[in-house]
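Trainee: Have a look; sequence and predicted model below, questions after that.
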Amino acid sequence: MADIIIPNISQALYRHLCQNIVGTEKHVKTIRLMNMVRDNLSNNKKETVITSGSIGEGLDMRGSDFDIMFVSKFVEVIENVQPDFDIRRPYLSMDTDDVKPCYTLLRLDYSRDSFRLFQLCEEHYGKRYFSSALCKGNMLLVLKEGNQIHGPCISDRNGFFDHAFSLHGKMWISSAVNWITRSGSSWPSHNVIQSIIKHGVLFVPVGVHGSPKEDLEWRVSFSVAEKLLINTFTHTQLMCYALLKIILKDVISNDSECKDLLCSYFLKTIMFWISEELPSSVWKPDNLITCFMRCFSRLVYCVEHSVCSHYFIPENNMFENKIDGRARDVLLKKLNTLHSYGWRCILFSDQISNFTVSIRNIPIEPCTLYVNDVKKIVQSRILHVGIDIFETYSELDIHVFNPGLFHSIWCHKFSLKHLYAYYISKRCSKQAQRFPLYGAIINNKYQYKRYKSCLSTLLTNVYHDAVSGWLMVASFFYKTKQYRKALHIIRYSISKCSSDKLFLGLTLSHIHYQSLKLLSFFKTSVACLRKILFVDLIQLTENSTLTPEELLIEGCNDIYYIPSTAYAYFLSFLCHNHLNDVRHCQDSIQDLKIVIGERYLMADFKSTAEAYTLLGIALQLFGDKESARQAFLQSLKIYPDESENSAAIIVKMNT
């Protein structure tokens, strides 16, 4: 009887994870493609950018982390094989004497530009070593205020993402050479192994805790290799890995005595070891629970014996001096208690407790899976943070456009073409705001060239969503005093603001479900979906040349995130105001009030507060000072953070 029940439960659990937590196999591939394209376009002459963490693996779940590795192209690490020497490049060599396996010192062997590197080096027994502590301290100074050091990373104040500076060794290191021939199974395949070797290894700035040379030590990182391995997982393997992460975050770490004893890297390591042992045919939905329990049992065994061998360098016991003594006893008791429940231990997580088991294995409708995948993207704040990171760190120059245009033109996959176009469009929105603007009358060739450059960049910016890109073009015409052209584009943008549109944080309605079900039959990609249905916020950057003068208030932060609907009617009001069209000014103010009242295409309280601030400015310009004051006060009531809400300064100025 159990032989029949367990497969049914496994299938039900698999469906629940697909629909509500992890997403479908296609959804995971989409996230990975987004990572790949974003990373490719972020790379530059100085560094390679790699998305890692859970998002880097394609797992966008509750509590997922977004890690970014910046791999320096300026310095190369060697072991004992001299590369083709390049006098322009500094070289560091590994020194593993008296260092724990998986760690190394990095000795400075050669640098033509000695002073810059010497500042990050410390002398030890007459030799200069690249300091991991000094590197992290230097990176902390470069990044925004409020970040803090967390292991090898610099974490932001909100805990959304980590930055990790790293160095690259192009050659596979000798301490991990046994991994190449160790596995006798079909996993990983020969091609995957060769690809991993080709990528070499990374070095991240963190030493062994308590080591006398901790500030000089660097950890060998196999993060690229691990991403390649996880990308070979079947969707059932990925679900099993996700279940382990869920039980760690939702159940084990909720126990104050067990918190911080285990990390997801240990679970990933266990997954790798077991993937070597089991044939790939085992990893299928019917066996999800069996595979999960095997992995969980291995975790219990590892804790019981205080041993968790590193996957690539088994000599490194990652539990050494960490999972021992009382900490081991407390953790083992917790794990044994959970293990005694069998597969039902996962029900202690509120994410899984409500899944239902059907007697019959009824397949899920493809359109339902498609809608659920879109819903995850719409409600995923961390994916949107990833897009913001791309806009912040990528440089829009020849190094961005060359690979982007190349892939857009030559790539056979439409999904990739559209993703490259999407990210280039997003970046153009920021780039266009740097161009100096002139009036509608251009006096010389230089001014005309700048004018055309800004306009062409803005026209490239219209491919990432249905509305905001065109409103930025309207801003351009407003700033160059071409008000009628601006109004024409605003009317077009407003016509696109229909009730079936999607935006960050949206709760899908019946209209959205119907629209998405229709699009599912055409197998519309995520990038295409964004162009058709998404409405982004208007993002006006610091010192943007496209920000209307009416928004530039002394003492206020001039960075704005404004709902597109509110901005459209506000900009419409400004145009009519300059044209002295009183009736249409009144109409624009009335329309602005309506979209605010309905919170039409507005994601959160902050967006609504920004909209009220725009209404207040419009009313103030129109001469209705009391109504303007009420609008500013309403803005502050909704979002009272005076450091981020310009309405606070406006109210103080008017009192």
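Mentor: Sure thing, it's come through.
Trainee: going forward, measure contacts and count neighbours with C-alpha atoms only.
Mentor: Will do.
Trainee: now the strands for this protein?
Mentor: 47-52, 66-78, 91-95, 103-110, 121-124, 127-130, 148-150, 153-155, 161-169, 201-204, 218-221, 538-540, 560-562 (DSSP state E).
Trainee: Of those, which is nearest E320?
Mentor: strand 103-110 (14.1 Å; C-alpha to C-alpha).
Trainee: this is the comparison structure:
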Amino acid sequence: MGSVSSAMFEGLEHMSESVFMVLCDIVGTSQLVALRRETMDIREMVMRRVISNDRAIEMLSGSEREGFRLIGSDTDKMHWLNDHRVIMDMSQSKYYNTANTILILSDSSESPPGFTLLQLLTPTTNRDVKSSCVRMNDRVYISSCIWRQLTCSLYLPNSTVHGPCGNAVKAGVEYDSAWCFVCDFWPLSASSWIDRCHSWPDPEVVEDIVRNGCHFVAIGHPLGPHENEEWRFSFSQAEYKCVYAMNHSQFLTYGLLKHFLKEVINQQSEETNKLLCSYHMKTTIFWAIQQNTLPHWCPQNLLAGFWVCFKLLLKWVYKGICPNFFVPQNNLFLTKVHGSAQNRLFLQLHELYKKGLACLLQSSSIRSYIIDVLYNPRAFVCTDESLIMSEVDYDTEIFLEINVTCNIVIRDLQSFVKCLCTVEQLLVDSTQLTQYQLFYLQTLTATNLQFTAFILHSMFTYTGVNKQMYIADKMSCHMLKLAAKFGCISDLFCIAMYYYKTFRYREALSFIEMTKVKLAQPYLMYRRRVDRERYTEAVGGQSLSTKIREAGTLDIILMNRVCYISELILEQQSASSDVMLIPVFVMLHFLEFLCYRQIDTTLSQAALDELQVLVHYDRGRYVDVHHRDISWEILGICQQITGNLQAALYSYQQSLTQYPWNKIQAATQSRIQDITGTAPHE
């Protein structure tokens, strides 16, 4: 294991246990990682059943899908057209109804391993696919180069091409979004992988991976004969399932490799800091586990596992060959790690290798912990994960995950019915679901009931038939109250919004007051803010449903296709995203102001004063920096309603200077123009 001192290895197991606990704290315990994965899995399961055949599917991939939440990591997403399918040979066409499915043939005959051409077999009505087509040898192929240019900004506007993806930064987070094509069949070029899976992953995992096929991303081989037309096989779905198949020590070793790359390898020199990436680290640990180089991966030999992977990586750099895990003939180092750059990188890695495990002392994340063990070799290290995170910590994480994943885009009543039926089907055999997945389905149902209540109201309002309106109103109220029974505290605002929308201001205020009392509780959990002791006293040991109903609140998510509050129609219409996110305490004072305007102007002004103090002086406690655009906007709307145009103008101008999370700039500029009587650019 390199020239590490014998003294250091005397406490190797002890040090491994210490690093294991540190990584549990940084990367997550096995329970926390499972929580993240399970909520993402159930969301995807529902989404794929709900989304119609003619729409696009979205899949979270990369480290976030694998269960990491590392600071500075990007978010990777894959999208594909649900009604376009790739087949590996013509015989597979019999499995599809060509009346509603566009078939594409993978032709790898002239491409390097891991790459292919995609031949369009049946006509398509998709504009981007048609625009990407090129003719070669009297056949129509989809050009990866043209497709990449056309689709790179579909997920986030103003994205730039980065490999096969569109790349953009939003709110300090980097996003990579790849529009690709899906194939339901496992490629012949990856058949050797199936034969290698003797001990890992398990046969059931292998079968599941093979059954779900692969994807094709829009980038060709730089040395291939058709670089601009070729597509690369993507095994992202197979990869995250392989990561799921790791035990927690293996997963933490993978996390350690990612940290080692970022904090040690990539800090050696500017010449080599872009040669290796986290995908190489993933490939390394995949091979190390499958080749059974370490018989037992456990907390006591975590560092031994890391060293096995580091030696394998060093060997690959020396040879200039990093074999793709699924298609080994595809050398991942081919275009980057070669020549003088390869030599410099090898020398740098070899210097780290000569230091032995002491090279980990250069990692800022774990350096101090290793030093502590070296100075206290007999200190007790407990590897009980339950001592790292408390019940409150897990509750905080699940509430945050639910807030992120529960936004499945339901566009109409038909989709809502499909979503409810899907939830019902999943609940038929709820023994197959975890507590986190059941909680997710509960929260998702509440969200969709709220959405449908407002849709139903708008549908029958337009008809003007009193009896239909009365029935629809009763149904909407019932759905909103049902949602509040198993939703969180902030779901009560949906009832208040509905009553305000239907001119029942006193009823709306009664729910606002009820919500206000709940939001004032000392054990309230909002984002990551909670009084841990009081929270535990109040709801500790109870079900997740009870906890979120009694103590949890989330920010308000408005679907921009639905009118909730007429005063926000302009903002919803101008927003380029599907949803608008409003801080819960901003919504509290906003609704109070609107309702009291119709009943008591003194109390209305008091609500406006509270809103003004909150927006002006809050420092991230109740108004997150990413949601200050809509907060200033709402303050301006209230001020404009009262006739205080100077204050409103200031608020709108402040809104324009904030991070444009809700993408409401067009509405803000329109409101400024309304006040000043001038065009925005004047």
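Mentor: Arrived safely. If you're wondering where the values come from, they're calculated on a predicted model, not measured in any experiment.
Trainee: would TSV of the strands of structure 1 with distance to F355 of structure 1 be doable?
Mentor: TSV is the format used below for those (distance: least, C-alpha to C-alpha, whole Å):
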stretch	distance to F355 of structure 1
strand 47-52	30
strand 66-78	28
strand 91-95	51
strand 103-110	43
strand 121-124	55
strand 127-130	52
strand 148-150	36
strand 153-155	35
strand 161-169	30
strand 201-204	40
strand 218-221	37
strand 538-540	39
strand 560-562	38
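Trainee: residue in structure 1 matching K418 of structure 2?
Mentor: For K418 of structure 2, the aligned residue in structure 1 is H399 (criterion: TM-score structural alignment).
Trainee: now T553 of structure 2
Mentor: With TM-score structural alignment as the criterion, T553 of structure 2 matches V535.
Trainee: just to revisit the earlier point, out of the strands of structure 1, which is closest to S495 of structure 1?
Mentor: strand 538-540 (16.7 Å).
Trainee: starting at the chain centroid, how far to that closest one?
Mentor: The chain centre lies 19 Å from the centre of strand 538-540 of structure 1; the measure is C-alpha atoms, centre = their mean, to the nearest Å.
Trainee: Check how far it sits from its aligned residues in structure 2, on average.
Mentor: With mean C-alpha distance after the TM-score superposition for structure 1, strand 538-540 of structure 1 departs from structure 2 by a mean of 3.0 Å once superposed.
Trainee: Grab the nearest non-local neighbour of the counterpart of F20 of structure 2 in structure 1.
Mentor: The criterion is TM-score structural alignment: under it, F20 of structure 2 has Y14 as its aligned partner in structure 1. Distances taken as C-alpha to C-alpha, 6 or more residues apart in numbering put P285 closest to Y14 of structure 1, at 6.2 Å, once the chain neighbours are dropped.
Trainee: Tell me the buried residues in stretch 653-664 of structure 2?
Mentor: Q653, Q654, S655, L656, Q658, Y659, P660, W661, N662, K663, I664 (16 or more other C-alpha atoms under 10 Å).
Trainee: Show the contacting residues for the match of K418 of structure 2.
Mentor: Going by C-alpha atoms under 8 Å, 6 or more residues apart in numbering, H399 of structure 1 touches L41, N43, N44.
Trainee: do the same with T547 of structure 1
Mentor: Contacts of T547 of structure 1 (C-alpha under 8 Å, 6+ apart): S475, K479, L540.
Trainee: Could you see which of these carry over to structure 2?
Mentor: Using both residues aligned by TM-score structural alignment, their matches' C-alpha atoms under 8 Å, structure 2 keeps these contacts from these: S475, K479.
Trainee: who wins for most neighbours among the contacts of T547 of structure 1?
Mentor: Among the contacts of T547 of structure 1, S475 has the most neighbours (other C-alpha atoms under 10 Å), with 26 neighbours.
Trainee: Great, nothing more from me.
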